[in-house]
Each structure stands twice: as C-alpha cells, then as structure tokens.
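*Asks:* sequence? don't have it. structure:
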C-alpha cells in the first residue's frame, strides 16, 4: 500500500506541476503575442464557462487534495492501525468517481472526436493563437493518463449503491447545462459552435441527450476496469483477511 501511495504522490506532484506550469505558459504566450479581435476577446471573457475549464480546475483541485491525503498516509505508514478519517476518504472517492473520472473521459472523447471530424465544431482556428498546441494537449489529452494512473494505483471497491455518485454527477451536469443555456440567453451565442449549428433542430435535443448519456456510461465503465485491475470486492476482502491472519 505504501509503495502505491509513493507512486500516487509522484503522479499528483507531476500533474500539479504540469497543470499550473501550463497556466503560466498560456499566460506568457498571450502576453508576448497578444491577439486582439472580437472572437478572441469573446472567448477570454467566457473562458470560465467552458466545461473543459471546469474539468481542468477540478483535476487541479483533486490532485492537490489527494496529494495531501497520501502524504498523511505515508507519514503514518509505521502505524498499522492508521487510516484517514472516513469523511475525508468518502469525499475523495465521491469527487474522483462521481466527477473527475467521467468528466475527464467525456472531455477527451467529445473534443478529439469532433476535432478529428471537423475542428470548427469544437475548436475554431482562431483559438490556436490563444491556446498553443502543447497547452491544447495538456488540457484535452494529458488529463486522461492522470486519471488512469489513479485507477491503476489506488485500489477501490465498487459501491453497493451508486445513488450518491450519480446524484452528484447529475447535479454537476444540470448546473453546467444551465450555464450553457444562460450564456446563450445573455450573450446570444453558444459556447461551442456545434450547438449553434444544431440549435432549432431535433438534433440539438439528441446531442444534449447523447452527451448526458456519455457521462453515465463512463461513470459505470470505471468499475469493471477497477475490478479487472484490483479484483472484485470479495477478492479484496479475502486478501485483507489473509493479511490480517499473517499479522496475527
């Protein structure tokens, strides 16, 4: 367990450096190569309303919180009876399982899927001047290896009841879709060009429904993957029982 904790600490530290370093890099690029036009200014004024931004900040926040958790675990490694308070472990689990994992996988899938088909639907050319290629990959690609490392390095049990995680994810989506629609009402624009093309047609409803469904699909996919790597809940309990007998 301590070995996995050390590896997680390494991953969290590297990801925090990567995320924060990317923020400074993007700021530096925009200061040294200022691009002034209506589209760029509009994007900058709405940057915090993009779902990718929400997911990026969510990953940064989770990495910092999880790093703190594992530092305490390593610090108390000699104490065999030590464990983090259940409210902290529960919070860590619900944030990762219910938000970080599904949001990350959906951002990666939808962004690169649409980008490959027609980048103008999700990432118009003018954004290249604001978000350099390296930053684009940090924001939309590197977020996946980070969550995959979490799944591989942190054994988890499939919850007996998914209601809490699913409810949190549903609330998160409702809030975001409200922001998306509010932006259209307030500014008369859609944050993502694809919605501008689909709005007013039946395909708009289908697109929203499909995106929402994708979140829940990815949420449930994480458990078979986790069980495949770490074993089912019963196997985990058997391993713990064997270890306890050896200690006795």
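*Replies:* All right, it came through fine. Note that this is a predicted model, so its numbers are computed, not measured. Residues are numbered from 1 along each chain as shown.
*Asks:* please count neighbours and contacts with C-alpha atoms only from this point.
*Replies:* Will do.
*Asks:* nearest spatial neighbour of residue 168, skipping sequence neighbours?
*Replies:* Ranked by C-alpha to C-alpha, 6 or more residues apart in numbering and with sequence neighbours excluded, the top spatial neighbour of residue 168 is residue 98, at 6.4 Å.
*Asks:* which residues touch the one you found?
*Replies:* 165, 166, 168, 169, 219 (C-alpha atoms under 8 Å, 6 or more residues apart in numbering).
*Asks:* what's the burial count for residue 37?
*Replies:* Neighbourhood size, residue 37 [other C-alpha atoms under 10 Å]: 9.
*Asks:* scratch that, residue 24 is what I was asking about
*Replies:* 11.
*Asks:* that one and residue 131, how far apart?
*Replies:* Residue 24 sits 12 Å away from residue 131, taking C-alpha to C-alpha, to the nearest Å as the criterion.
*Asks:* one more: residue 183?
*Replies:* Distance from residue 183 to residue 131, by C-alpha to C-alpha: 22 Å.
*Asks:* okay, and the common contacts of residue 24 and residue 131?
*Replies:* Joint contacts of residue 24 and residue 131 (C-alpha under 8 Å, 6+ apart) do not exist.
*Asks:* circling back: for PyMOL, write the select line for the buried members of the contacts of residue 98.
*Replies:* To isolate the buried members of these in PyMOL, using 16 or more other C-alpha atoms under 10 Å:
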select buried, resi 165+166+169+219
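*Asks:* can you name every helix or strand that whichever helix in the chain runs longest contacts?
*Replies:* Counting residues, the longest helix found in the chain (DSSP state H) is helix 2-32. Under the contact criterion of 3 or more C-alpha pairs under 8 Å, 6 or more residues apart in numbering; DSSP states H and E, helix 2-32 touches helix 51-75, helix 133-140, helix 143-153.
*Asks:* out of the ones you listed, the one nearest residue 176 is which?
*Replies:* helix 51-75 (7.3 Å; C-alpha to C-alpha).
*Asks:* below is an additional structure, to be compared with the one above:
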C-alpha cells in the first residue's frame, strides 16, 4: 500500500501541476472572455483555481511526507510532516475538493450558463474541465479511503473550514465592491437578499462536507482506530502493573 499511495500522490502532483500550467499559460479565450477573466485579479478570483493550488500543495506535501516523513496510525509517534498533512487534508483539502466538484456539476446540470457557458467549450478542453472540477472530489475521496488520517477535534476542524470559507467569500465580495463585477454569473443574477442567502448556503455546505469527510473516515478506518486505542490501553495497564 505504501508504494501505491506514493505513486498516487505523485500522479496527483503531476496532474494538478500540468493543469495549473495550462490554465495559466496556454488557454486562448476569446477577447470577450479574456476581458472578464482579467477583471479582479484574473484566475485568482475563482475558488476552482484556489482549490487547484490547494490540492497541488496538499499532494506535494503528502508526497514529501511519503519520502521523508511517517505514515503511522493514531496513537503512534508521527512526524511533523504527517501531522501537517493530516490536518491540511482533513479540513480544507477534503472539504474544498468535494465542494468544488459537487457545486460545479450541480449548477452545471441545473443551468450551465450560471457557471460554465457554452462559449467556454471553444477554448477550455474537456480534460482540463475535469482536471479543475472533477478530480478534486474524486481525488479527495480516494485519498480518504487509501490513507488513514488523524482528524483534529471537531471544533478545531470545523473552525478551520469556516475560516477558509469566510476568507474566500470576503475576497469575492471585495472584488465585487472594487470592480462592480461578481466572480460568478449566478451571483450577478440574484437580488441582494437571495445573494446573501446563496452565500450563506455555500458556507453551510462547506461545513457539511467537513462532517461528511469525518463520517466517511470513521466508516473506513474506525475499526482500525479502535484496535489501536485498545492496544494503547493495554500497554498503559501493563506499565501500571510493572510500576
């Protein structure tokens, strides 16, 4: 399993790295799309691009940990890189990855004009669309099932996800205030009360994905964690008897 997970992490690093390169340097959108894209800090205004950078950073860190860190279960001594890897994944990497995939394809199937108009098909290749919008959710679920991670306390984990979400939504509102341009067409088409409700719903949804990740992790790895807990309790009892 160790070699498999290392290859998986490396493949994801290459996958996201190449996708970021194409996204930033190789796309040739029509003039009307280019103007919109360049408003408000270019691609850095999109959550999908934030997520690409986040996933690339996470899987790079996970690969480095495979090389020089540890992959030990809970209650065992863990390297700093493993602890950072686990915290990063269990909070923002998993939640943001699943959120991007579910929200994009959900809106796409409701009305693609709200999120990815047909004109994008002329310059945005299908493989890159899946790189940006499908792989984050699929990759996060595979990572969750392939590797046991140590989850933080629910309060700490949820607070981290909430903070990340608040930072991004504040960024979106700042860009709208500064430029008069809403990053996503769906926000531009809503009246203010509906816009506030939509943003609030997105924040709640990000939190829900954190709890989904925690729940799936317990289903997949709960038995292993319980065994480790029992082993540690037995060791502690033996130490107490010796004393």
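*Replies:* Arrived safely. Source: prediction; values computed, not measured.
*Asks:* still on that earlier bit, could you look up the SS state of the residue nearest to residue 168 of structure 1?
*Replies:* helix (DSSP: H, G, I helix; E, B strand; the rest coil).
*Asks:* which residue in structure 2 lines up with it?
*Replies:* Matched to structure 2 by TM-score structural alignment, residue 98 of structure 1 sits across from residue 91.
*Asks:* closest to residue 94 of structure 1 out of the helices and strands packed on helix 2-32 of structure 1?
*Replies:* helix 51-75 (10.9 Å).
*Asks:* buried sites along that closest one?
*Replies:* Buried-residue list, helix 51-75 of structure 1, by 16+ other C-alpha under 10 Å: 51-52, 55-56, 58-60, 62-63, 66-67, 69-70, 73-74.
*Asks:* can you check stretch 82-90 of structure 2 too?
*Replies:* For stretch 82-90 of structure 2, by 16+ other C-alpha under 10 Å, it's 82, 83, 85, 86, 87, 88, 89, 90.
*Asks:* now do the same contact list for the fourth one.
*Replies:* The reference is to residue 86 of structure 2. 149, 150, 151 are the contacts of residue 86 of structure 2 under C-alpha under 8 Å, 6+ apart.
*Asks:* and for the second one, the neighbour number?
*Replies:* In other words, residue 150 of structure 2. Using other C-alpha under 10 Å, residue 150 of structure 2 is surrounded by 21 other residues.
*Asks:* what's the answer for the first one, then?
*Replies:* A count of nearby residues for residue 149 of structure 2, using other C-alpha under 10 Å, gives 22.
*Asks:* swap in the last one?
*Replies:* Neighbour count for residue 151 of structure 2, taken as other C-alpha under 10 Å: 20.
*Asks:* now stretch 194-201 of structure 2: which residue numbers in structure 1?
*Replies:* Taking TM-score structural alignment, stretch 194-201 of structure 2 hits residues 203-210 over in structure 1.
*Asks:* how close does that stretch sit to structure 2?
*Replies:* Once fitted to structure 2, stretch 203-210 of structure 1 is off its aligned match by 1.4 Å on average (mean C-alpha distance after the TM-score superposition for structure 1).
*Asks:* against residue 203 of structure 1, how distant is the counterpart of residue 111 of structure 2 in structure 1?
*Replies:* Matched by TM-score structural alignment, residue 111 of structure 2 corresponds to residue 118 in structure 1. Applying C-alpha to C-alpha, the value for residue 118 of structure 1 to residue 203 of structure 1 is 17 Å.
*Asks:* kindly report the same for residue 41 of structure 1.
*Replies:* 29 Å.
*Asks:* and the top helix by length along structure 2 with helix 135-146, angle?
*Replies:* The single longest helix within structure 2, with elements called by DSSP H, is helix 192-242. Per axes from the mean of the first three to the mean of the last three C-alpha atoms, to 10 degrees, the angle that helix 192-242 of structure 2 makes with helix 135-146 is 20 degrees.
*Asks:* tell me which other helices or strands helix 192-242 of structure 2 touches.
*Replies:* Looks like helix 192-242 of structure 2 contacts helix 94-111, helix 135-146, helix 154-179 (3+ C-alpha pairs under 8 Å, 6+ apart).
*Asks:* now render those as JSON lines, adding distance to residue 187 of structure 2.
*Replies:* Converted to JSON lines, these look like this (distance: least, C-alpha to C-alpha, whole Å):
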{"stretch": "helix 94-111", "distance to residue 187 of structure 2": "12"}
{"stretch": "helix 135-146", "distance to residue 187 of structure 2": "23"}
{"stretch": "helix 154-179", "distance to residue 187 of structure 2": "10"}
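*Asks:* right, and those helices - which one's nearest residue 186 of structure 2?
*Replies:* Nearest of these (C-alpha to C-alpha): helix 94-111, 9.0 Å.
*Asks:* mean shift of the closest one relative to structure 1?
*Replies:* Looks like 0.6 Å for helix 94-111 of structure 2 (mean C-alpha distance after the TM-score superposition for structure 1).
*Asks:* list the contacts of that helix.
*Replies:* In contact with helix 94-111 of structure 2 (C-alpha under 8 Å, 6+ apart) are residues 47-48, 51, 55, 114-116, 133-141, 161, 205-207, 209-210, 213.
*Asks:* just the buried residues of those residues.
*Replies:* 47-48, 51, 55, 114-116, 133-137, 139-141, 161, 206-207, 209-210, 213.
*Asks:* determine which two of the contacts of residue 98 of structure 1 are furthest apart.
*Replies:* 168 and 219, at 11.5 Å, using C-alpha to C-alpha across these.
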